[in-house]
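Student: Coordinates for the following, if possible.
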Amino acid sequence: MSDPTEFNTGGPPGSNVPGWKPPPDLVGTVLADRYKVISVLGDGGMGRVYLGEHVTLRKKVAIKVLKQEFCHDRTNVERFLQEARAASMIRHENIVDIMDFGQVPGGSVFFVMELLEGADLSDLIKKIGRLPWMRTRNILLQVVRALRAAHESGIIHRDMKPANVYLIDRSGVNDYVKVLDFGIAKVDDQSTGLTRTGAVFGTAGYMAPEQACGDPVDSRTDVYAVGCMMFEMLTGRTPFPGTNFMRVLTQHMNEPPPRPREVCPEADVSDEVETIILTALAKKQEDRFRDMAALEKAIAQANGEVATVPPQNRPRTTNKGTVVLEDGPNPFAGMTPGQPPPGFTGGDHGGDGATMMLDGFHPTSGTGSHPKMTPTAPVTGSHPQMVPVTGEHPQMVRPEDEEAEDRRRKMI
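Tutor: So this is what the prediction gives:
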């Protein structure tokens, strides 16, 4: 496998010349003399994924290529290659296998992955609404084992969400999990220089409070994201849905999560399972499961018996639209619990599915205190007004629920 640090990460020749255009699509070309590009499989924010084939082995692969317009920025190139580097460091059966690196003529870079045929967990939730506990349990156990292996390798994912969990059929086994996209992972290697204090990366609907503030993250940050996923898999919605990213992040930071059975009384959620979810969603890192091993044990032991008298239902909100926040100051840096975002007026700026990239070390290109926003999908629907939350940081478990608190303490 090539060493990604050997790549020329300067701009493509001539890219700074007026009138320069990126090279044509790669379909039909051969990369690094060994991978024939067959067709386009999909497009992402910074990369494009192709179906490819090894010219000698005739093995089908997926090839992810950094889009040409991002190649002139060394940080973009390093972050793109970090996705491959991180996944290849872990080498776990439930993490997508990265097989090779390479460089595209003209200056771009690529990496080669195993070809997966299936669907991501996000699509499954959209299709069926919510999952039964035993199916949820089977999927989550594979996810937490993959993340446990990542953490043991010094890697925090930082963007765990259903869209990054791919489900395939393998050897007759349904719902075989492959965790994807380590592009914004925090690698325990200061030489990369990619992690800076005050920088925020992640997706709003699954972002832990410390992550939203730009504070240090650890394995419990991923525990929180898995808690959000668990909530969504069983109820059909995230703990804090919405189309306003400031409101969603503020809720993660300040508001106690709703109880899954109050949101969706018909959900397949027992007392034990609900306690697991609420523990994973604790505001303070020290109040969550101490690591993925503890979360795995709790999920594995949960019996999944449904409560006989579910609480009253609550309104549900759909998740629409995506907004990518580009270079700009972190509006949550230095905030204290209960403090609304600076300059916040309750406007509509994307929702719980918004992928954040707020970099505190670059000046904003817009005005005011908010980072520049580039919409990548239309945002529709009505949005609730922002209600500032005041007072002390809320407790994870309500005081009257002493039995739930006892169960939670035993788990962590």
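Student: rest of the way, CA atoms for contacts and neighbours
Tutor: Fine.
Student: got the contact list for stretch 76-88?
Tutor: Residues from elsewhere that reach stretch 76-88 (C-alpha atoms under 8 Å, 6 or more residues apart in numbering): 4, 9, 66, 70-71, 95-99, 101, 109-111, 155, 181-185, 187, 192, 194.
Student: List only buried entries from those residues.
Tutor: 4, 9, 66, 70-71, 95-99, 101, 109-111, 155, 181-185, 187, 194 (16 or more other C-alpha atoms under 10 Å).
Student: Tell me which entries of the residues you listed lie within strands.
Tutor: 66, 98, 99, 101, 109, 110, 111, 155, 187 (DSSP state E).
Student: wait, doesn't the first one sit right on residue 44?
Tutor: No - if you go by C-alpha atoms under 8 Å, residue 66 and residue 44 don't touch, sitting 9.5 Å apart.
Student: Please generate a structure for the following sequence too, so the two can be compared:
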Amino acid sequence: MNQSSSASPDSKGLLANRYQLIKLIGTGGMGKVFLANDVLLGGTPVAIKFLAQTVLNPKLQKDFAREAMVSAALSQKSIHIVKAYDYGVSEQGYPFYVMEYLSGKSLKEFIPMNLPMFMNLTRQVCLGLQCAHQGMNIEGKIYPLVHRDIKPANILVMPDPILGYLAKILDFGIAKFVNAVSTISTNKGFHGTLPYCSPEQLEGEELDSRSDIYSLGVMMFEMLTGKKPWEPETDHFGAWYKAHHFEPPRAIAAVKPELQLPKELNELIMACLAKAPRDRPQSSTQLLQVLENINRTYYLNWPANKSSMKVGSNIPAESVNGNNPHIAAKSDLPVAVEQICWKAIWPPNKPIQEIVFPRLLDIEKNPVASLWLMLPKAEIQKRSHSIRYNQFLFIKLPHPMLLWLTVLYNKQLGPKWLPCYLDMQEPQNQKMVYSLASNERYPLILFTLEAPNSCTSVMSSYINETQRQTLKTWLEQSKTLPPSSQAHLSKNLLKQQYKQMQSQIQEHLASMPAAVG
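Tutor: Just a heads-up that it's a prediction; the model follows:
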């Protein structure tokens, strides 16, 4: 980390002797953001934020270094906080910090939004807040972080192959430092964004996590209605002071009557907006528990949200997917399909070991794609009540290849990864994908590792409508491509993508309610 004033452009125009500023990409109340290349990492793009206030006082520079260090350490703990890599103070006294460069949109561009998207993004923001509020252990001391400026403009939303949308919180830990600088330079104890400030923040008091929860309540209200909970006469400090301290928030039903909210969700948002910190949810963990209960009760079977933002990938091909983890104990398959599954016999040309492979079931004129896997009998019994998750990734060039991924997740055993790679120029695999695109569910047939290696369980995994439509598109594209002999290259690219996303999938599944049945 670069903590001194040596972090300034040299004769070659490099900041901290490594960052080449390219262009201004954003401005805000805290400062300016530039796109830059990290020349020490081969020109890797990064985002560099220069704070608006100059800091020439050595003590304040030290304070900034501490805040930035804690923020950087925190950002490595949660995928829902924008990663900070480096920091410094320029020769002119402007503090800066270096962040990952991400292509996304501000949350405010999605407001108002539907309930599935609201539940998805709110949960992710709460996970980021939970990580920060629990604190970072730096040299044996716990440093809890309060953001102090939670608002839609500080939430970055981008397409994600696992979550549909990925939410990341910007500027963690920096607001406290900016507040300290503002207090010294203006003799005022307040810095923030007026519509989202808690009453205690407006008083300049010492803040804890409940202040962020208040700001989150304002943001949740706005995410659903497109409006703030209050309509003061002006945007001046006095009008917002009066609103936050003395005026009750408007009812969501009064602002948007057509919105049918569960009673528990309405009560949660109103509780976050309580004037006194003691009357709000006391932690982001408590918020997450309530959200999970609401999700389990009302929204568990809602499809993944794709809206208008196209999902992309880092591989040089199309890679679009949908996901809908399915929780159930029964297979929910058509009777004819389930009967054939139970009669299945382990193929003699397959080894007796823990493996998975795809296979078409011969059912009249419509073959059904299925997954066959062999596991120890005890594990099959434990995984009989699992979260089933699936995802499909496709690469068109240099060779059309599909990754068909199924995950059985058990909170005690963890994930069972079941990846299958399908060469999309093989007619048999095209039939497989056609079946997946044509049916809401595919069967998982489980055989025991112990003799007589018989089928002892049949499960199913749900494929949502978005996924099925995407599979049809990929199938048609595959049929139009010229012959290729580079299947191994495409498979290796998909394997890299698969390895990179495993940790996100596991975190996502671990946060879901346990399977029922």
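Student: Tell me which stretches of the first structure form helices.
Tutor: Per DSSP state H, the first structure carries helices over the ranges 74-90, 121-128, 133-152, 209-212, 219-235, 245-254, 260-263, 271-280, 292-301, 402-411.
Student: Please identify which of the ones you listed is closest to residue 115 of the first structure.
Tutor: Nearest to residue 115 of the first structure, of all the helices of the first structure, is helix 74-90, at 14.4 Å by C-alpha to C-alpha.
Student: count of neighbours near residue 198 of the first structure?
Tutor: 22 (other C-alpha atoms under 10 Å).
Student: just checking, it touches residue 211?
Tutor: No - if you go by C-alpha under 8 Å, residue 198 of the first structure and residue 211 don't touch, sitting 9.3 Å apart.
Student: The spatially closest residue to residue 303 of the first structure that is not a sequence neighbour and residue 132 of the first structure, how far apart?
Tutor: Ranked by C-alpha to C-alpha, 6 or more residues apart in numbering and with sequence neighbours excluded, the top spatial neighbour of residue 303 of the first structure is residue 272, at 7.6 Å. Residue 272 of the first structure sits 15 Å away from residue 132 of the first structure, going by C-alpha to C-alpha, to the nearest Å.
Student: With residue 293 of the first structure instead?
Tutor: From residue 293 of the first structure to residue 132 of the first structure the distance is 23 Å (C-alpha to C-alpha).
Student: May I see the buried residues of the longest helix along the second structure?
Tutor: Secondary structure of the second structure per DSSP H: the longest helix is helix 487-510. Using 16+ other C-alpha under 10 Å as the test for burial, helix 487-510 of the second structure gives 487, 490, 491, 494, 497, 498, 505, 509, 510.
Student: which residues in the first structure does that helix align to?
Tutor: Aligned by TM-score structural alignment, helix 487-510 of the second structure corresponds to no residues of the first structure.
Student: so what does that helix touch, helix or strand wise?
Tutor: strand 387-395, strand 401-410, strand 414-423 (3 or more C-alpha pairs under 8 Å, 6 or more residues apart in numbering; DSSP states H and E).
Student: would TSV of these with distance to residue 13 of the second structure and mean neighbour count be doable?
Tutor: Output for these, formatted as TSV (distance: least, C-alpha to C-alpha, whole Å; neighbours: other C-alpha atoms under 10 Å):
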stretch	distance to residue 13 of the second structure	mean neighbour count
strand 387-395	40	24
strand 401-410	44	22
strand 414-423	47	18
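Student: between those strands, which gets nearest to residue 226 of the second structure?
Tutor: strand 387-395 (32.3 Å).
Student: Quick one: work out the angle between that closest one and strand 414-423.
Tutor: 30 degrees (axes from the mean of the first three to the mean of the last three C-alpha atoms, to 10 degrees).
Student: now strand 387-395 of the second structure: which residue numbers in the first structure?
Tutor: Strand 387-395 of the second structure falls opposite no residue of the first structure when the two are matched by TM-score structural alignment.
Student: show me what contacts the most centrally placed residue in the first structure?
Tutor: Residue closest to the average C-alpha location in the first structure (C-alpha atoms, centre = their mean): residue 159, at 2.2 Å. Contact analysis of residue 159 of the first structure by C-alpha under 8 Å, 6+ apart lists 181, 182, 184, 185, 201, 202, 203, 206, 207, 222, 225.
Student: what does residue 86 of the second structure give?
Tutor: So residue 86 of the second structure contacts 1, 2, 72, 97, 98, 99 (C-alpha under 8 Å, 6+ apart).
Student: Filter these by whether they're kept in the first structure.
Tutor: Compared against the first structure with both residues aligned by TM-score structural alignment, their matches' C-alpha atoms under 8 Å, the contacts of residue 86 of the second structure retain 1, 2, 97, 98, 99.
Student: got a markdown table for these, with distance to residue 178 of the second structure too?
Tutor: Shown next, in a markdown table, are these (distance: C-alpha to C-alpha, whole Å):
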| residue | distance to residue 178 of the second structure |
| --- | --- |
| 1 | 20 |
| 2 | 19 |
| 97 | 13 |
| 98 | 16 |
| 99 | 17 |
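Student: between the residues you listed, which is nearest residue 427 of the second structure?
Tutor: Nearest to residue 427 of the second structure among these, counting by C-alpha to C-alpha, is residue 99 at 46.1 Å.
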